[in-house]
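Enquirer: Provided below for reference: sequence and predicted model.
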Amino acid sequence: MISTKHFHAMIYFFLFITYSCSAGTITPPIPPVQNSYSLGRVGNAEDIQAEVESGLLLMGGSTDVDAAMRWMIERSGGGDFVIIRVSGGDGYNDYLYNMGGLNSVETLRINTAEASNDEKVYETLMNAEALFIAGGDQSQYLRLWEGSKVEEAIQYLIHEKQIPIGGTSAGCAIMGEFVYTGERGSIISQEALQNPFDERLTVRRSSLINHPFLQNTITDQHFSQRGREGRLVGFMARLKSLSENLPLKAIAVDEKTAVAIDKNGLAKVFGQANAFFLMESNADKLPEIVQKQTPLTWNLDQQALKYKTVNAGQNPTLNLKTWDWDWDGFWYVEAGELKSN
């Protein structure tokens, strides 16, 4: 008696021979290439080509700002929206897709060196019409993604394809030419101002994002809520050695708030709180005292840093190509104490 298994095998063989004789050699269908680093894709499984408009979104963390996300979607041309992260889940997929107007949304968890150089990850990024970097640990983003295929794709998306790109929390912290890496643990404002050479104050130049609108600029987030004003000034004091006498700048964003920068460099604030813009007043002058184990003094006639505070209700026109606008006043540091006038 022939078993069922053998019977099915014989039938398959008979069909194979019959089809081969009548139609030539059989080519089995190619299974779809799966991306093992994808947490899922919603919407259309097929990529589309869309007309995009460049833009940059800096979000300060905590609850995402719906209006800012819609701003990115508009500039995506209704294409494919990709989220990248090192940890966490696919919560952005349904959130963004349900806003409408997108072909698809996909989240990639890129948490190893292998993932950072994976061809399918690279392909997914290159096909994106919008890219968003979720919150997490910026030290991991920098360690895993700098110098990889992920960085190569991001640079293509910014400079060649010119899509909107954004990030929240840690994703915002890596946007500038200069970054606080956080690789040796977190540091608070008082610690940074009392010793700007604290081993946890790790700032440097980064190649990962370094958007054209953020040259000589460092970004920060969770700003007012975590009292990071003094910490940011400490970052800038340390970066003086890398700035080549060009004015150092900073953009810091509160939680539940976002700064959107359009293709012309014009900044708009969305959300519930404030965004802060800082710029050196005298780029050719060093802080008076910036030494190890010594409180920072960066006074310069009480005009070390110009500042501007903006919320969604005000929204003056700020041109980040020039940084030329009416400032609110100055921040300066005397013996480790941040002051303003």
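Expert: Thanks, I have it.

Enquirer: contacts, neighbours, all on C-alpha from now
Expert: Will do.

Enquirer: where do the helices sit along the stretch 1-150 of the chain?
Expert: Shown for the stretch 1-150 of the chain, the helices assigned by DSSP state H, counting those that start in this stretch span residues 4-23, 66-75, 91-97, 113-116, 119-126, 138-145, 149-156.

Enquirer: Now do the second one: everything it contacts.
Expert: This means helix 66-75. When contacts are taken as C-alpha atoms under 8 Å, 6 or more residues apart in numbering, the neighbours of helix 66-75 outside the stretch itself are 52-55, 57, 81, 96, 99, 101-102, 130, 163-165, 258-260, 270-271.

Enquirer: quick one on the thing from earlier: could you work out which of the helices of the stretch 1-150 of the chain reaches nearest to P196?
Expert: Distance to P196, taken as C-alpha to C-alpha, is lowest for helix 138-145 among the helices of the stretch 1-150 of the chain, at 19.4 Å.

Enquirer: helices or strands up against the closest one?
Expert: Secondary structure elements in contact with helix 138-145, counted by 3 or more C-alpha pairs under 8 Å, 6 or more residues apart in numbering; DSSP states H and E, are helix 113-116, helix 170-173.

Enquirer: helices and strands around the first one, which ones?
Expert: This means helix 113-116. Contact here means 3+ C-alpha pairs under 8 Å, 6+ apart; on that basis helix 113-116 packs against helix 138-145.

Enquirer: Kindly recompute the last result at 6 Å.
Expert: Using 3 or more C-alpha pairs under 6 Å, 6 or more residues apart in numbering; DSSP states H and E as the contact criterion, helix 113-116 has no neighbours among helices and strands.

Enquirer: How far does that helix sit from its chain's centre?
Expert: The gap between where helix 113-116 is centred and where its chain is centred comes out at 18 Å by C-alpha atoms, centre = their mean, to the nearest Å.

Enquirer: Check the last one too.
Expert: Taking C-alpha atoms, centre = their mean, one finds helix 170-173 lying 5 Å from the centre of the chain it belongs to.

Enquirer: got it, and stretch 97-113?
Expert: For stretch 97-113 - counting by C-alpha atoms, centre = their mean - the centre lies 14 Å from the chain centre.

Enquirer: cool, and stretch 171-182?
Expert: The offset between the C-alpha centroid of stretch 171-182 and the centroid of the whole chain comes to 8 Å, using C-alpha atoms, centre = their mean.

Enquirer: Kindly report the same for stretch 86-101.
Expert: Stretch 86-101 sits 16 Å away from the centroid of its parent chain (C-alpha atoms, centre = their mean).

Enquirer: what's in contact with that stretch?
Expert: For stretch 86-101, contacts defined as C-alpha atoms under 6 Å, 6 or more residues apart in numbering pick out L39, G78, V105, T107, R109, I110, N111.

Enquirer: for comparison:
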Amino acid sequence: MRKITLLFLFSLQCVVAQNYTEYHTGSSTDVTTNHQPGACLMGGASEHDNAMIWFLNKADGGDVVVLRASGSDGYNDYFYTDLGVTINSVTTFVIDNAAGATDPYVLQSVANAEAIWFAGGDQYDYVSYFKDNAMEDALNNFVNVKQGVIGGTSAGLAILGGSYFSAQYGTLTTEVALSNPYHPRVAIGENDFLNIPYLSNVITDSHYDDPDRRGRHSVLLARLATDNSARSFGIACNEYTAVCIEPDGKGYVYGDYPAYDEFAYFLQANCVTDFEPETCVSGTPLTWDRNNEAIKVYKVPGTNTGVNYFDLSNWETGSGGEWRNWSIEAGTFTSTAGANPLCGALSVEDFELASIKVFPNPFEDTIQISSEKELLEIQIVDILGNSNRVKLNADYTIDTSSLSSGIYFLKLKTDTTVQTFKLVKK
């Protein structure tokens, strides 16, 4: 009987152990450090060493946890010894299922970490195992409460955006996406998983140069713009390129340009009133042209020192890059030279257009509107497309005390027109 009991207990331990595999390098004693927040998006091939040094330095000698759904301990020695940055430990968890992701020991390790890295693989594994459970809570707590640095490559990059391509029905090629933006494989999750600063309304993509994913990514933005009636945003990296986002919103781009064509791309639906695709319906090739300026893209070469950047706090300020216009006509993708859309290029004088006047600008806690026509709808949208419906008071003022400082778009609809005003709150 005792042998049978021991055999049963051993079998039970094996079943539990099969939910994840752990690889540990370094100290087993937890440490507390002066870690810093940030996010690192790596394009999907070999990691750029200087970007990874940036990532490890954020941990300030603390503990690094690597989460993956396949593979083994490839990051352990690389992080612990190869980059010359002193850290306390590296622990890799190869997660097999949701039970492994929510194991109390795994969750505690995530909570104790100062840096978390997602490896590549199949992003739907990460979505299936980590979303809508205690691991999702632990990751968001790590980012927004503990304020640790987080990052990932390939599939690990793809899940970092507030919106994401889930790969629930398999991979998606540019050809399939452009031919039918509502093909089942155009599977998108929206603001229901990770909440990382500056990425809340951004959809990310990797392996941008091999294969060419510009068209596919454009379709994802088109879907978001169509389904939500809000401007959409994206960040993408060529395979050997990384974007490292500082707490102030500046995303510094690492790569080996000019020796290699290594770029990061920052995409946004153009900041015009009619920004949505002309044709984005099931079974029909996408048309999103808008005078050849549907998507404004800042293309930034990645350098060994990461000197070039794009500012995600305003989506218009950058260094070292060039603006491009992307458009799609009946499923055919086109890229041409472009210019900064200057979405936040504001005058401090009052706005006046047709019969509507909005003032002051900049504003503080109140916006005053003067209109000769009845206002049927009022909406305030921030720079990332977050929409806020507001109430117009009897004296034609809007209470904006709940809004944080930044750039906003005030949309006013009458029976004949829709007018958009660019405003800034002090």
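Expert: It's in. For clarity, every value in this text was computed on a predicted model and none was experimentally measured.

Enquirer: hmm, back to that, may I see the contacts of stretch 86-101 of structure 1 organised as CSV, with distance to K285 of structure 1 and neighbour count added?
Expert: Formatted as CSV, these follow (distance: C-alpha to C-alpha, whole Å; neighbours: other C-alpha atoms under 10 Å):
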residue, distance to K285 of structure 1, neighbour count
L39, 49, 17
G78, 47, 21
V105, 47, 27
T107, 45, 27
R109, 43, 21
I110, 42, 24
N111, 41, 17
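
Enquirer: Would you reformat the residues you listed as JSON lines and include distance to F197 of structure 1?
Expert: Written out in JSON lines, the entries for those read as follows (distance: C-alpha to C-alpha, whole Å):
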{"residue": "L39", "distance to F197 of structure 1": "40"}
{"residue": "G78", "distance to F197 of structure 1": "47"}
{"residue": "V105", "distance to F197 of structure 1": "42"}
{"residue": "T107", "distance to F197 of structure 1": "38"}
{"residue": "R109", "distance to F197 of structure 1": "34"}
{"residue": "I110", "distance to F197 of structure 1": "32"}
{"residue": "N111", "distance to F197 of structure 1": "30"}
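
Enquirer: Among those, list the two that are farthest apart in space.
Expert: Farthest-apart pair in these is G78 and N111; separation 27.9 Å (C-alpha to C-alpha).

Enquirer: All the strands of the stretch 151-300 of structure 2, residue numbers only.
Expert: With strands called from DSSP state E, counting those that start in this stretch, the stretch 151-300 of structure 2 shows them at 163-165, 188-190, 202-205, 233-237, 242-245, 250-254, 263-269, 295-301.

Enquirer: Save these as CSV, and put in distance to K3 of structure 2 too.
Expert: Written out in CSV, the entries for the strands of the stretch 151-300 of structure 2 read as follows (distance: least, C-alpha to C-alpha, whole Å):
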stretch, distance to K3 of structure 2
strand 163-165, 50
strand 188-190, 50
strand 202-205, 53
strand 233-237, 56
strand 242-245, 55
strand 250-254, 58
strand 263-269, 60
strand 295-301, 65
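
Enquirer: and these as JSON lines, adding mean neighbour count and distance to I369 of structure 2?
Expert: Rendered in JSON lines, the data for the strands of the stretch 151-300 of structure 2 read as follows (neighbours: other C-alpha atoms under 10 Å; distance: least, C-alpha to C-alpha, whole Å):
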{"stretch": "strand 163-165", "mean neighbour count": "26", "distance to I369 of structure 2": "34"}
{"stretch": "strand 188-190", "mean neighbour count": "17", "distance to I369 of structure 2": "33"}
{"stretch": "strand 202-205", "mean neighbour count": "28", "distance to I369 of structure 2": "32"}
{"stretch": "strand 233-237", "mean neighbour count": "28", "distance to I369 of structure 2": "29"}
{"stretch": "strand 242-245", "mean neighbour count": "29", "distance to I369 of structure 2": "38"}
{"stretch": "strand 250-254", "mean neighbour count": "27", "distance to I369 of structure 2": "34"}
{"stretch": "strand 263-269", "mean neighbour count": "27", "distance to I369 of structure 2": "27"}
{"stretch": "strand 295-301", "mean neighbour count": "27", "distance to I369 of structure 2": "30"}
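
Enquirer: one step back: pick the most buried one from the helices and strands packed on helix 138-145 of structure 1.
Expert: Comparing these on average neighbours per residue, with mean count of other C-alpha atoms under 10 Å, the densest one is helix 170-173 at a mean of 28.

Enquirer: In structure 2, point out the residues matching that helix.
Expert: Using TM-score structural alignment, the residues of structure 2 aligned to helix 170-173 of structure 1 are 155-158.

Enquirer: mean deviation (superposed) between the matching stretch and structure 1, please.
Expert: On superposition with structure 1, the average gap between stretch 155-158 of structure 2 and its aligned counterparts reaches 0.2 Å (mean C-alpha distance after the TM-score superposition for structure 1).

Enquirer: circling back to that earlier point, dump the helices of the stretch 1-150 of structure 1 to CSV, plus distance to R184 of structure 1.
Expert: Below are these laid out as CSV (distance: least, C-alpha to C-alpha, whole Å):
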stretch, distance to R184 of structure 1
helix 4-23, 61
helix 66-75, 32
helix 91-97, 29
helix 113-116, 20
helix 119-126, 29
helix 138-145, 9
helix 149-156, 23
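
Enquirer: Which position in structure 1 pairs with A187 of structure 2?
Expert: Using TM-score structural alignment, the partner of A187 of structure 2 in structure 1 is T202.

Enquirer: tell me the contacts of its match?
Expert: Contacts of T202 of structure 1 were listed using C-alpha under 6 Å, 6+ apart, and they are Y180, T181.

Enquirer: hmm, 7 Å instead?
Expert: Shown in contact with T202 of structure 1 (C-alpha atoms under 7 Å, 6 or more residues apart in numbering): Y180, T181, G182.

Enquirer: Could you do V42 of structure 1 as well?
Expert: Taking C-alpha under 7 Å, 6+ apart as the definition of contact, the neighbours of V42 of structure 1 are N93, S104, V105, E106.

Enquirer: which residue ends up closest to the midpoint of structure 2 in space?
Expert: For structure 2, the residue sitting closest to the mean C-alpha position, by C-alpha atoms, centre = their mean, is G161 at 2.7 Å.

Enquirer: A helix includes D326 of structure 1, no?
Expert: No - counting by DSSP: H, G, I helix; E, B strand; the rest coil, D326 of structure 1 falls outside a helix, being coil.

Enquirer: so K299 of structure 2 touches L267, yeah?
Expert: No - under the criterion of C-alpha atoms under 7 Å, K299 of structure 2 lies out of contact with L267, with a separation of 8.8 Å.

Enquirer: Thank you, goodbye.
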